[in-house]
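Trainee: I would like to see how this sequence folds:
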Amino acid sequence: MSRLSDALQSEADVNPSPALRSKVDAYADQGGLLGAFTYFFTVLETDDGDLAQTLASIPTDLFVASALHDDVIDEADGWGADRKRRLNEHVSVGDLAFANVTATVAETPANVDLRPVLETVREIGTGQLAEETFDATTATVDDAIARSEERGGIWGELAVEIIAATDRYSDSQLEQLRTIATNGLFVLTVIDDLADLPEDIENGVATLPLVCFDGDPEEYRSTEALVEAILASDVPDRLEEIIAQRQAEIDAAASDLSASLDRSNETLPAAAARALTWYCESVCSVPVAETVPSDQQRDIRDRLTGDERLTRRYVADLVEEYRYPAAVDADEIASTVTELPDEPVVQTVIRLRHLESIVDEMMHTTLDGALAELRAPSASVS
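Mentor: All right, here's what the predicted structure looks like:
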């Protein structure tokens, strides 16, 4: 699968502006993360790279289509005199991305049943059309949590339904994958909503951080004052507790899934390498060298190809950093890595660092990071 914005060049009737091409690239980079998740768990059990690539393209392209259509809904009123052109190109390119999805579904092997996936796609579409009725003045925290689950979790559900279509995972394993994917996206949604709190307040959008606030937003003279009050309240602690609970569920599901997979330690890194290669070479618009410069690549290479003790320590640190499930033995993984060919391992770690940089550029991934950004500007507000 070529990068979507590049593929648009082959469409004679579509000539998107540079700004839209950049937007498509950014959305594909983001949707491709779901694609990489899908690719990994597909190739892990099927060892079929073509099938993994095909299925991974579905959430990638669908995310682009959905995001572009969302922009039409959310932004069109502010496009002014250029409104018609921007509407046309957003809708047209979004439709082309969706056409890619339908073509992919039609081309999948007969033994891959994607009908449940199409039901989830319909849910995503109807969610875009649904009238916004969420009211922070009457909503409970449970209401806000449910709304965050709907906004983020549906994409995790989509990825798991695609993986389920391979018919290689048990019901319990699929439920564990569902817990990992939906809770992971819920956590990212909550953190993103916190980071976007000032903008959401300005736009009258109620999200979980605002609903958790016990004060009356109308009593504050400005957005800055309200944000300061929220940060000084128990809202950060309440969000931390909610996120910690979901993270515990993710860790438990990941441990159970890891224990149930009958795969060697060599198979897991190999599947990860293939998924990362697909993302970096077929989807991501940002070159690896841009996020992992040559000096960092040399450092990674030195750590993985030098003294075995240093390699083991470095791999153990990676296992801890990326929160592999408790069932994974870091020493065993390190032993496996030292026995694998050097270059594939080096390239996998470099691409993993690249992926990490892409994610960090897209969004905050930690509550502390979002809080730090909010507190920096608000600290100067009297």
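Trainee: going forward, measure contacts and count neighbours with C-alpha atoms only.
Mentor: OK.
Trainee: residues near residue 73, how many?
Mentor: Close neighbours of residue 73, defined as other C-alpha atoms under 10 Å, add up to 13.
Trainee: residue 128 versus that one, what's the distance?
Mentor: Distance, residue 73 to residue 128, using C-alpha to C-alpha, to the nearest Å: 8 Å.
Trainee: the longest helix in this protein is where?
Mentor: helix 18-46 (DSSP state H).
Trainee: counting contacts, what elements does that one pack onto?
Mentor: For helix 18-46, the elements it packs on are helix 4-7, helix 49-75, helix 141-164, helix 267-278, helix 342-362, judged by 3 or more C-alpha pairs under 8 Å, 6 or more residues apart in numbering; DSSP states H and E.
Trainee: residue 295: which of these is closest?
Mentor: Taking C-alpha to C-alpha, helix 342-362 is the member of those nearest to residue 295, at 11.5 Å.
Trainee: quick one: terminal-to-terminal distance for stretch 107-123?
Mentor: 22 Å.
Trainee: to check against the first, give me the structure of this:
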Amino acid sequence: MRPLLDFDAFYIVAQRVWLGDAEQAYDFDRFTKMQMDTVGGKVDLLHWTYPPQFDLLVAPLALIPVGAAYFLFIAATLAFYLMTLRAIAKGCFSLVVILLSPALFLTLACGQNGFLTGGLIGLACLTIERRQPVAGLSLGVMVIKPHLAIAIAVYALLARRWITVITAMAVIFLSSILCSLLLGPQIWSAFLGSVHDSSAFLERGGFALFRSISVYAVLRTAGLSASLAFAGQVVVAVFASSVVALAIYRDLPARWSLGLAGIASVLISPYAYDYDLPILGIGMALLLPDLTRLASERERVAIYSLTLIAGSYGLLQVLRLSIQYGAGAIEYPVPAFSGFALLVLLGLVLRVLLRGTGELRLEVQQGPIQAIER
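Mentor: Reported below is the predicted structural model:
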């Protein structure tokens, strides 16, 4: 019996699409049996809560064997992510990859879609100021994980990038119609039912919360009730969105505002995990060229350390539990921490950038700025 990977869930759903009963994946009991049949034994159960658009996106994977499908999916999405990251980071590309290396390894190992979502957010950030339809297309495809695109959507709305907003809405609307036609209208009730069940499961602490990067997980594993932890998450989500709004209100360079939105993106939802951190890499790639000169040495060390901690904490805990207990890590209570590290990181980066606005205005008066794209 082999361990169940997250990619196995993608492959199972791809198969169900071709069998014409993709809605069964949203039924917890049926999906559990599918997972057990895949590995031939007991598994750490995965819920299927992806919107139907993701069902169609992964459907072609079922046309080839699972091993080849895994390699193709990871290779293609990783190449997409790294090319986008390099275009954004420029001279800081190597530094960003080093800081994100734990999260990149986790995404690679479990076959998750973090490279895809990170690449889509990166492409939106790269094109939103000059090629808005492309940005809208990228943002629209993020319907596969809409909770991770909220901060970028807030930027697009407040910065009045209407072509981006309209294009994204059109992509979501047309893809929803396509899902109804190809998968049947019942797919939506099945999807909504699964989201409800998964939310209840999250409330009960059924997931491995120490791998979550949300403040909800930090508070829940600290002993707070689900309702209080969720209230704390709402406060953080409002704060993260307000940071993006403040950046636009203060007329910070687009590169800075989008970078802050990239960090904020992984703080808004209670359901965000370490394999979603490639999006954080996009935010850091946008900001590091300027943070390296605006931040003090102590601040740079703190920024680098917080980024590494956010990505490595879950991985280190999994390794520790495996060595200590030799069993499924989800069975043992472990405090979450990454969400707190990300919250401090956002606050520290905002402080450095706001302090740097005076220097920015001085440079504008003295001549054109080459390092920062407005």
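Trainee: work out the TM-score between the chains.
Mentor: Once superposed, chain against chain, the TM-score is 0.28 (TM-score structural alignment, normalised by the length of the second structure); 160 aligned residues with a C-alpha RMSD of 5.8 Å.
Trainee: would a markdown table of the helices and strands packed on helix 18-46 of the first structure with distance to residue 334 of the first structure be doable?
Mentor: Below are those laid out as a markdown table (distance: least, C-alpha to C-alpha, whole Å):
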| stretch | distance to residue 334 of the first structure |
| --- | --- |
| helix 4-7 | 37 |
| helix 49-75 | 26 |
| helix 141-164 | 28 |
| helix 267-278 | 11 |
| helix 342-362 | 11 |
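Trainee: of all those, which one comes closest to residue 199 of the first structure?
Mentor: Of these, the one closest to residue 199 of the first structure (C-alpha to C-alpha) turns out to be helix 49-75, at 13.4 Å.
Trainee: ok now that closest one, how far from the chain's centre?
Mentor: 12 Å (C-alpha atoms, centre = their mean, to the nearest Å).
Trainee: before we move on, what about stretch 7-23 of the second structure?
Mentor: Taking C-alpha atoms, centre = their mean, one finds the center of stretch 7-23 of the second structure at 22 Å from the center of the full chain.
Trainee: then stretch 117-131 of the first structure?
Mentor: On C-alpha atoms, centre = their mean, the centre of stretch 117-131 of the first structure falls 19 Å from that of its chain.
Trainee: stretch 299-308 of the second structure too?
Mentor: So, by C-alpha atoms, centre = their mean, the centroid of stretch 299-308 of the second structure is 20 Å from its chain's centroid.
Trainee: quick one: residues in contact with it.
Mentor: Applying C-alpha atoms under 8 Å, 6 or more residues apart in numbering, the external contacts of stretch 299-308 of the second structure come out as 99, 100, 102, 291, 292, 341, 342, 344, 345, 348, 349.
Trainee: how does it look with 7 Å?
Mentor: The contact list for stretch 299-308 of the second structure (C-alpha atoms under 7 Å, 6 or more residues apart in numbering) reads 99, 100, 292, 341, 342, 345.
Trainee: against residue 288 of the second structure, how distant is residue 97 of the second structure?
Mentor: 12 Å.
Trainee: neighbour-wise, which of these two wins?
Mentor: residue 288 (25 against 19).
Trainee: and that one, how far from residue 263 of the second structure?
Mentor: Taken as C-alpha to C-alpha, the span from residue 288 of the second structure to residue 263 of the second structure is 12 Å.
Trainee: just residue 322 of the second structure next, same as before
Mentor: 30 Å.
Trainee: pick out whichever of these two has more residues nearby.
Mentor: For residue 322 of the second structure versus residue 263, neighbours defined as other C-alpha under 10 Å are more numerous around residue 263 (25 against 13).
Trainee: could you report the neighbour count for residue 331 of the first structure?
Mentor: 14.
Trainee: which helices and strands sit right next to the helix or strand containing it?
Mentor: In the assignment (DSSP states H and E), residue 331 of the first structure maps to helix 330-339. Here helix 330-339 of the first structure touches helix 308-321, going by 3 or more C-alpha pairs under 7 Å, 6 or more residues apart in numbering; DSSP states H and E.
Trainee: from the contact counts, what lies against the helix it packs on?
Mentor: Going by 3+ C-alpha pairs under 7 Å, 6+ apart, helix 308-321 of the first structure lies up against helix 294-305, helix 330-339.
Trainee: of all the ones you listed, which one is nearest residue 106 of the first structure?
Mentor: Between residue 106 of the first structure and these, the shortest gap by C-alpha to C-alpha is with helix 330-339, which sits at 39.3 Å.
Trainee: tell me which residues in the closest one are buried?
Mentor: 330, 333, 334, 335, 337, 338 (16 or more other C-alpha atoms under 10 Å).
Trainee: where do the strands of the stretch 1-150 of the second structure begin and end?
Mentor: Using DSSP state E, counting those that start in this stretch, the stretch 1-150 of the second structure contains no strands.
Trainee: can you pull out the helices in it?
Mentor: With helices called from DSSP state H, counting those that start in this stretch, the stretch 1-150 of the second structure shows them at 6-19, 28-39, 52-58, 66-89, 93-110, 114-127, 132-141, 150-158.
Trainee: so after the last one, what's the next helix or strand?
Mentor: Helices and strands here follow DSSP H and E; after helix 150-158 of the second structure, the next one along the chain is helix 162-183.
Trainee: go through that following helix and flag the buried ones.
Mentor: Within helix 162-183 of the second structure, the residues that count as buried by 16+ other C-alpha under 10 Å are 163-169, 171-172, 175-176, 179-180, 183.
Trainee: those: which two are farthest apart?
Mentor: 163 and 183 (29.5 Å).
Trainee: what sits closest to residue 140 of the second structure if chain neighbours are left out?
Mentor: Take residue 140 of the second structure and drop its neighbours on the chain: the residue closest to it by C-alpha to C-alpha, 6 or more residues apart in numbering is residue 168, 3.9 Å away.
Trainee: meant to ask about residue 334 of the first structure
Mentor: Per C-alpha to C-alpha, 6+ apart, closest to residue 334 of the first structure is residue 312, 5.0 Å.
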